[in-house]
Structures are given as C-alpha cells and as structure tokens.
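> here are the coordinates; sequence isn't available:
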C-alpha cells in the first residue's frame, strides 16, 4: 500500500490556542474498519489510517472523527464495547492510538473519537457480573420482571432500533433492556457508578491528547423511570415522535457534568452529539452553553434535493442554534444512512427521507447514479458554504454510491437478521473505500489478494483516489478547492456574524443566499437560470460551468465584484 508522505512537524501543526476551532471546522469521519487496512487482514486499522494521513491533510480537513476503536466482540461493528480503555486488537493497541493522535496533531488535524454511553457489550465485565446476579451488579443495567403469566411477556412494548423487541430474558426469568442488539444491554444512568465510570473514561482519553468525542445515541441514556408503553410507531416517524426511551430531561444533567470534565483540560475538549430528536427546538437544548458544543443537523441529511425543503431545514437549524449561541453542524452522509449519491439518484419526495424508507424502494426504482453524483456534488458545495461546522463521510470525496448488491451471506449489520431479513441495513454505506487499482481491494489493503470484510463492487476502478488524482474535474479536486476557499472567502464572516445568511432568491427550484460578499446559488430545478451580474464565479459543482448560466442540479459560489 502506497501513500503520500506526511508533512513534518515543522511544516504544520494545530494551534492549541484556538479554543473555538470547532465552530467552523470541517471534520472527516473515519469508519475505521473500512478506511485503510495496514496489516493485510481485510479490516481497516490504525496502521492504515496513519499511512493515509497524507490523503486527509491534502484534502484539507481540520479534524477526523473515528468510529469506535475499543475492544469489542464486533456484534455491531464496535458499538458493543467491552472495554473503553483498550483498543480492539483488530485495529491496533493503545500505544498506536496515542501515536496516531500525535501524528495527526503534527499535520494540523485534530482527533475526535466515538463514545458509546447508552449501552455496553454483553461481554463487558459489568454485564457478566449482572448475569451472575452478583450483589448490586444488575442495578447498573435495566432489569425488570416480565408481564403476563409467569412473567413470560416483556416488561413493555418497546422495540429495538434494529427490529424486534427491546427486551431479552435471562435464565432466572427476568428481562433486560437493549434498545439495539441483545448483545448491547442498556446502562442505567441513574446509577452513580455508571456516571463516575464515564467521567473517568473521558479523562482517560482527554489526558492522552484526544480533542473530543462524538456521543453515540446522545438522546438516549436516561429513560422514563416508569418504563411505560410507547404505543404503535408509524414507519418513518421514529425520529419525530416523543418516546419514553429517548430525549428525556435527565440527559441534560449528564452533559452538564461532561462539559465540566471537558473544561478541566487546556485547551478544552469538545463534544458533538448524535441526537435524533423531534425538532430543532429540542436539539438546541443539547447545545446550551453549559452542555454540549455541537450536534449533528440530521434534518439536512434527510432533506430531499428540493430547494424549498432545504431552505426550511437551514432556516430552522440556524434559528434554533443561534438562540443558544451554538453553530449548526451539517452532515450529508455517515455510517448509518444511505449514501448521498444513492439518495439523490432516485425521485425526490416532498418529505424528509428516512433510510429505511429509501432502502424499501430500491427494488421498485432503479437509481440514476450519474444524476445522483451530479446532485451530490451540488449538495457538497451547499454544505460547505453554510455557516457552522461540516462533517464529511469517508468516500464522499470520491462520490461513492451505496453498494446495493452485497450478497446476503456477507451482510454484517444486525438490522438484517433482527428485521427478519426484510431490511438489508447499513452495510452498503460501510464498504471499504478504494484508493488505487482496477479490482478489489482497490488499494484498501496492504495485501493485494485480501478479501475485505465487506465486498466491494467490481466497477469502482474509476472511483479510486488514484483515478481522482489524475482527473482535475473529479470530486476530490472539487472538495480540496472548496475546503481551501472556505477558509479564505468565508473566514472573514465567521467572527460576529458566523451564523448569518441573507436569502436573495426563492424562485421555484432555486436556493440562493449571501454571506458577506459571497453568494451561493443552488439550482435543484429542471431549468437553467441566469446568475446575477456583477459577480465572479469562484467554484462550481459542475466544472464545465463558467458563464452566467446555472444548469439544473448545480451549485456555484460567486463573489461580488467591487463596482
């Protein structure tokens, strides 16, 4: 496996005095199992990531977020954590994690890791003790007697996010809660030992130089103590309706405590929340000055490629974040949702898009991937022009589409089995990314003959990093240029008016706004539009666009000329 040389410490480095870097950062998500395999076993690892720091440095990102790297049985790709203080051997070890943090810092890249506080692995020492019914052990989890004759029915009607009931029964007849897989028992966050344990985990990693954490299921943790029935859940409303397991008031006490831990360090460490809540007003509560720093704007990710819906999402997000003095955090793809190229490659509905809904229509509607890639390029320039922070998912810069044809016997996501083999789940967005070559593993692995942990498509040879490097019109070059321009053309408006935009056009299918002297025009419609006079184009999502005509499915950044 080859890679570009990483700049030396004397050429670059993070500015430790910049405590507000997170307000406008571009963060690259590293799904470590699928980023780069350094030891040739078919699974991405820390060696591979360290070898590819040059790619990330040249891309121009400010930070990386790494999915769980802790010791785990990997029932849910590492989100079932058995030991938060050890690196899983498939990825490396603690010393190499510390090396990665130091090497990334030397090239100006901060490092954010995933923390999974809602649940642990069934292989965690605490849960082993709970199954043995050691004194006090079960109180760290949520065990309850069942209902009905002999307690044979679950304690309530809650469902797992992966499908099926959210309760499993143990040998003595009691039930434990798992809002995800049965191998992921939920913790009881009312227990002081649970809160103290995570305080210590935060300090453990912050003291090793980690710059922050992405909080998995940040809206979970605290449940309604009565554990009432949730009632029937209409498909497509799981993120918009209240639920007694989600978004309870008690989570805010947890995050005030976490913020105080983060502020113990110099520079202060930061958090970004994965919080699926009914609306942006609820989301803003997580971003109050004494709680978390940022939270993903999932409505933006779920918005169809339609100007009216995009504008509504942007306005609502900016209004609510502004109310608590926080930046909005924009994301187009991640390891849990259908990739943007594929979402945009089919007809666009008039409602927000849930991945389960999207996957259910695949068989009935074939994708137009060329159209999806054109729209994804346009969406990327829109995302990077908005005030606040932006998260990129690995492979976005290559315009990777969802791998829809993974053989069923190769699927790894628990959703596949727990849905009764009706929902193929998230594997399609988690396929190892291609770096070079004409056939799998496309430079993903140091071993050319290895079969990656998830199979790659046979037609990715033109989507590798090497192929993109050779094509100045590629999305990779567009991303590099956009990230460099973002610092210069929008950097001057980050102070004082960082969250201010002025809408300048709302005609059918058009999204256009001004930030300072910059104008951003997005055409989601079906007809060309004429761009305003007195402006100069800096970048276009379609590299063939150079004049005053903006084609459909295209975004441009314009600068207003001095008159």
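It's in. Nothing here was measured: the structure is a model prediction, and the numbers come from that model.

> use CA for all of it now, contacts and neighbours both
Will do.

> Can you point out the buried residues in the host helix or strand of residue 377?
Following DSSP states H and E, one finds residue 377 within helix 369-385. Neighbour-count burial for helix 369-385, counted by 16 or more other C-alpha atoms under 10 Å, picks out 369, 372-385.

> Equivalent analysis for stretch 142-152, please.
Residues of stretch 142-152 classed as buried: 142, 143, 144, 145, 146 (neighbour count, 16+ other C-alpha under 10 Å).

> Check stretch 53-69 too.
Those would be 53-57, 59-69, for stretch 53-69 by 16+ other C-alpha under 10 Å.

> and what of stretch 116-129?
So for stretch 116-129, counting by 16+ other C-alpha under 10 Å, buried means 116, 117, 118, 119, 120, 121, 122, 123, 124, 126, 127.

> can you tell me which of those residues are in helices?
126, 127 (DSSP state H).

> Identify the farthest-apart pair in the buried residues of helix 369-385.
Spanning the widest gap among the buried residues of helix 369-385 are 369 and 385, at 24.1 Å by C-alpha to C-alpha.

> Within the helices and strands, which one has the residue nearest the centre of the chain?
With distances taken as C-alpha atoms, centre = their mean, the residue of the chain nearest its centroid is residue 334 (4.0 Å). Using DSSP H and E, residue 334 sits within no helix or strand.

> which residues sit in contact with the residue nearest to residue 377 when sequence neighbours are not counted?
Leaving aside its chain neighbours, residue 377 sits nearest to residue 541 (5.3 Å; criterion: C-alpha to C-alpha, 6 or more residues apart in numbering). Neighbour list for residue 541: 374, 377, 378, 381, 478, 554, 555, 556 [criterion: C-alpha atoms under 8 Å, 6 or more residues apart in numbering].

> Against residue 374, how distant is residue 541?
Between residue 541 and residue 374 the distance is 8 Å, computed by C-alpha to C-alpha, to the nearest Å.

> if we can go back for a sec, I'd like the buried residues of stretch 142-152 as TSV, with secondary structure and distance to residue 357 appended.
Shown next, in TSV, are those (DSSP: H, G, I helix; E, B strand; the rest coil; distance: C-alpha to C-alpha, whole Å):
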residue	secondary structure	distance to residue 357
142	coil	31
143	strand	33
144	strand	33
145	coil	35
146	coil	33
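
> Between those, which sits nearest residue 241?
residue 142 (23.1 Å).

> also this one, for the comparison:
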C-alpha cells in the first residue's frame, strides 16, 4: 500500500494556526513550531491551504505568484525549514495548487489584459459582449453576480467563476497547462509530497459558452449560482485529460515508498466523482458525509452513502472521507459535541483515507463573528447583493484561530487575531484538553492510533443489521463499530462476543457477550472474538 492509503491527513489553515511575528495572522514559522503537536496527535500528513504571494482578496486563493510565499506567511526559506522538519518527524506535506484561476494582479493576467493582441491574451477566457452590451452568457459566480467582468480598455469580458479579482485561466491553451505543470515541478523539486488541487472539477468550460438552464431547485435566499444547473461550467469532458496531465507530473517525481499524491477538490454526486480516479486523481475528495450525511444524520442515510460509494469504486480505487474544511461549518456546530465524537469514530473507522480539519479535535464550534469583523470576501460580496444573507453564507466562522491555551489570545498570538477566537477558548483549548483524559482531543488521538490496526486499514466494509437509531458495520474479520445516533439507550445483538476496545465516552473497555448496550450518543469499537 502507498503511504497516502495508510495516512491520516490534517488540514492546516495557515492564517489561523499560529502567529509568531505578532501581526495577528498565522504564518509558516508558527506551523513549524506546532509540528510536535501534529506528531503527538498521530496524523501522517498535513495539507497547507494557500500561502502564496497574493493580494488576499480571497485569502490566498487569488495567487499573484505561484512560486513564492506571501510576506504575511514568511519566506521560501521558512517553507523549506518547515518541510525539512516535517519530514524529519515522519510527516508528509501537501500544498494547495490553485490551477483554475489566478489573481488579477498576476503578471500573466496583467499581460493578458494589456491588449487584444497580447501574447498571453488567450491564457484567460475573453469574450465579446452580448448584442445588448451585457455579459456573453448567463454564467454566475460562486461569490454572487455574473461570472463576467467587462474590461473597458479592451472592450471584452473576462470570465471569473469566483471574484472579479480571480480571472479563470484558459485550460484549452497548452501553454497554460505547461505553465501550471512547471509550478508543480517547482514545489515537487523542493520536496513536497503532493497537492490538494483546488476546484479541480471546474477546469474545463463549454467551448460554445452556452447559457446554463434554470434550476428547478432555486428559491429566494439561495446564492445566485444556485439559479442554474451547471451543465457548461462544471465537470466538462476535457477535464479528465487535464487531470491525466497533472498526474504525469506527479509520476515524474514518484518513487517506491515516496509516491507524490493528488487530492482533488470535487463537489459532484458520487457516480460522477469516481470517474476522476480513472483520470489519475489518487483521492478525489469525497464530500458526501459533509453534503448529505451531516444534514441527515440517520443510520439509514449514512449506510446508503457508504454502500453507494463502496459499490461505485473499482478494485484499484482507494476511498476517502471528510467531515469538514475551511469552506464548511464546523462539525461540532452541525451535530453538537456528543455526536461530533460519534462522527469522529465513523470517519476514522471507515475504509479509506480520512482528512481532518484543524481544531475539530477540540470540538471547536463555529466562531461568532460580529458584522464589523467579517473578513470573508464571499460574505461581503453577498452582503452587498442580499444584505440579510451574508452572515449565514460566510466562511469566517470555520476559520477562527486555533486556541492553544487560556492565555490572552489563546496562545495563538500576542495581539488581537485577524478573526475572533471562539468565545469559550479559555476552557476549550489544547492545553485544557490535554489534561482531560476524556476530552475530544484524547478521543481523536485514540481513534487515529486505533486506525492503524490492519483490519481497520485494509479490511472490507459491511453494513451490520441494527435497531432503529444505530448505525453499525463490520470491518474485516475482527471489528464491529456501533454508533448510537440518538439520545436514548440502545441494544445491539452481536454476531459473537468480544471486547469493547474504545468508546467515544472514553470510560469503558470491557468484555461483552452477544448483546451490547449503547448509551446515549455513544459509539464503540468492538474487537470480536
């Protein structure tokens, strides 16, 4: 098996992990200093959200230089030191690759918009206005409003599926593809272990630029982009070829025991998601627990999701699971802490590679962001269009600083952080949970250690019959996992006796016969005889 199949991946949002220079924003040196914490947690790889040079219109997802570090995060030397020390601790490092768009301040775009005859004009997507002078078609931005902005100097519109300051690259142009592959080689030569590829399913666009049809699911209050079905801006057939080209670059640098991995951000239904395996993406992010599971937290729904996914995978495909990230509300706020603990047991005992979001090991809730402290450009842009909706659409609540201890500013910084700390940081922090043997932090450590059992790493998945409110499944020949998704005690008939090795309550390890009693909000892992 490759290392990434055995690994637990931990996402670090650099702005919010650790500030070392007193500006209230996390940096690479802060991540380096906290590497021992990640090692003690038991994770195998860290994924760093963007730290590239950027105007920060979308906090690094608007890249102005793919091959340099923004001063707010440090220097290339800081990155090299972080990478070296991570490797010395046995930790792999994945960096975010943002190939769909650049910053409007990137030299490529500045040259592209200089004139219609620019050598880089075709590096981006330019179109003449519609007959009425408006945008070329009805495509909408993820951040609200049309996905087109008029450049008055040249009289054409350019495409941006996100902010106007994030123009989309033209992946049909082979020069663009080669430029991105050279970016990949730059970081691979420095020693990174792979990439999480941003919005991988959006790289291709319809060459005819057809209007997208209206969505029957749209209703007032939903984002602008929900007005349409995205037949022409998502998951285009040529995208698979682009993925194969990127995979070839990773393979150039791979060697036995040191494979370089591609993790793809892809928000698609499972039958379409799994096609990206054959295209060469090692781990097309499976967000089905986030998009379908957490909103319908019932055993029948979870079993359906897992069985559907497992049934779609070929023998060569390796599954993966996610419960949260920098774009999604916090796990503990969606389920409450008791069920967040149960969800953690689910994530770490399913077959496949789990990705964990920083701070969820503390059961961090969504942050409380006063209107005057909102930072997220998506929220601010949406606020201008729908003043009552921006706070619910913003992503600031899941990006608040990591609370390390009860000191002022939570040990994250010596000054007021860029976003407020969680209100209960004086009691909900790493230092406090380290001292509490039944804390969420200790549960996550135990689950990560438990996952190293061969049956939990490699064993097949089978749904196990259970009573209403209980989701149970077998892993390999030796494990049964039973999750009580209710606030009531439940009983479960076991196939044979065994031993409760781990409870989400962290208060029992005991032999059981053929009948198991689950307390409210309890998950258990049973080693069967």
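Perfect, I can see it now. Owing to the predicted nature of the structure, the values given are computational and were not obtained by experimental measurement.

> out of the buried residues of stretch 53-69 of the first structure, which are inside strands?
Secondary structure from DSSP state E places 63, 64, 65, 66 of the buried residues of stretch 53-69 of the first structure in strands.

> Quick check: the first one touching residue 27?
Yes - the pair formed by residue 63 of the first structure and residue 27 meets the contact definition of C-alpha atoms under 8 Å, at 4.7 Å.

> Tell me, of the contacts of residue 541 of the first structure, which are also contacts in the second structure.
Cross-checking those against the second structure gives 377, 378, 381, 478, 554, 555, 556 as conserved contacts, using both residues aligned by TM-score structural alignment, their matches' C-alpha atoms under 8 Å.

> residue range for the top helix by length along the second structure in the first structure?
As assigned by DSSP H, the longest helix anywhere in the second structure is helix 174-190. Aligned by TM-score structural alignment, helix 174-190 of the second structure falls on residues 192-208 of the first structure.

> again with stretch 35-44 of the second structure
The aligned range for stretch 35-44 of the second structure is 53-62, by TM-score structural alignment.

> Let me have the buried residues of stretch 116-129 of the first structure in JSON lines, adding distance to residue 99 of the first structure as columns.
Below are these laid out as JSON lines (distance: C-alpha to C-alpha, whole Å):
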{"residue": "116", "distance to residue 99 of the first structure": "23"}
{"residue": "117", "distance to residue 99 of the first structure": "25"}
{"residue": "118", "distance to residue 99 of the first structure": "28"}
{"residue": "119", "distance to residue 99 of the first structure": "28"}
{"residue": "120", "distance to residue 99 of the first structure": "26"}
{"residue": "121", "distance to residue 99 of the first structure": "27"}
{"residue": "122", "distance to residue 99 of the first structure": "30"}
{"residue": "123", "distance to residue 99 of the first structure": "28"}
{"residue": "124", "distance to residue 99 of the first structure": "26"}
{"residue": "126", "distance to residue 99 of the first structure": "30"}
{"residue": "127", "distance to residue 99 of the first structure": "31"}
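
> Which of the buried residues of stretch 116-129 of the first structure fall within strands?
Using DSSP E, none of those sit in strands.

> related to what we said a few turns ago, what's the overlap in contacts for residue 541 and residue 374 of the first structure?
Joint contacts of residue 541 of the first structure and residue 374 (C-alpha under 8 Å, 6+ apart) are residue 554.

> quick one: contacts for the alignment partner in the second structure of residue 284 of the first structure?
Aligned counterpart of residue 284 of the first structure in the second structure: residue 274 (TM-score structural alignment). Applying C-alpha under 8 Å, 6+ apart to residue 274 of the second structure gives the contacts 284, 312, 313.

> of all the buried residues of stretch 116-129 of the first structure, which comes closest to residue 343 of the first structure?
residue 116 (27.4 Å).

> What distance do you get for the closest one to residue 201 of the first structure?
To residue 201 of the first structure, residue 116 of the first structure is 11 Å away according to C-alpha to C-alpha.

> Repeat that for residue 518 of the first structure.
Residue 518 of the first structure is 43 Å from residue 201 of the first structure, by C-alpha to C-alpha.

> Also residue 255 of the first structure?
From residue 255 of the first structure across to residue 201 of the first structure, the span is 14 Å (C-alpha to C-alpha).

> Name the residue in the two with the higher neighbour count.
Set side by side, residue 255 of the first structure and residue 201 show more neighbours around residue 255, with 18 against 13, by other C-alpha atoms under 10 Å.

> Helix, strand or coil: sort out the corresponding residue of the second structure for the more buried one for me.
Under the alignment (TM-score structural alignment), residue 255 of the first structure maps onto residue 243 of the second structure. Per DSSP: H, G, I helix; E, B strand; the rest coil, the local secondary structure of residue 243 of the second structure is helix.

> The stretch 201-350 of the first structure: helices as residue ranges?
Counting by DSSP state H, counting those that start in this stretch, the stretch 201-350 of the first structure has helices at residues 250-262, 280-285, 298-302, 307-323, 340-344.

> where does the helix or strand that the last one is followed by sit relative to the chain's centre, distance-wise?
If I follow you right, that is helix 340-344 of the first structure. Past helix 340-344 of the first structure, further along toward the C-terminus, the next helix or strand under DSSP H and E is helix 355-360. Taking C-alpha atoms, centre = their mean, to the nearest Å, one finds helix 355-360 of the first structure lying 18 Å from the centre of the chain it belongs to.

> can you check stretch 465-480 of the first structure too?
23 Å.

> Where does stretch 81-98 of the second structure end up in the first structure?
With TM-score structural alignment as the criterion, stretch 81-98 of the second structure aligns to 99-116.

> Not counting the match of helix 174-190 of the second structure itself, show me its contacts.
84-85, 98, 117, 140, 187-189, 212, 254, 258, 261-262, 265, 269.

> ok, residue 314 of the first structure to residue 83 of the first structure distance?
Separation of residue 314 of the first structure from residue 83 of the first structure (C-alpha to C-alpha): 39 Å.

> Please apply the same query to residue 212 of the first structure.
Between residue 212 of the first structure and residue 83 of the first structure the computed distance is 19 Å (C-alpha to C-alpha).

> More neighbours: those two, which one.
residue 212 (23 against 16).
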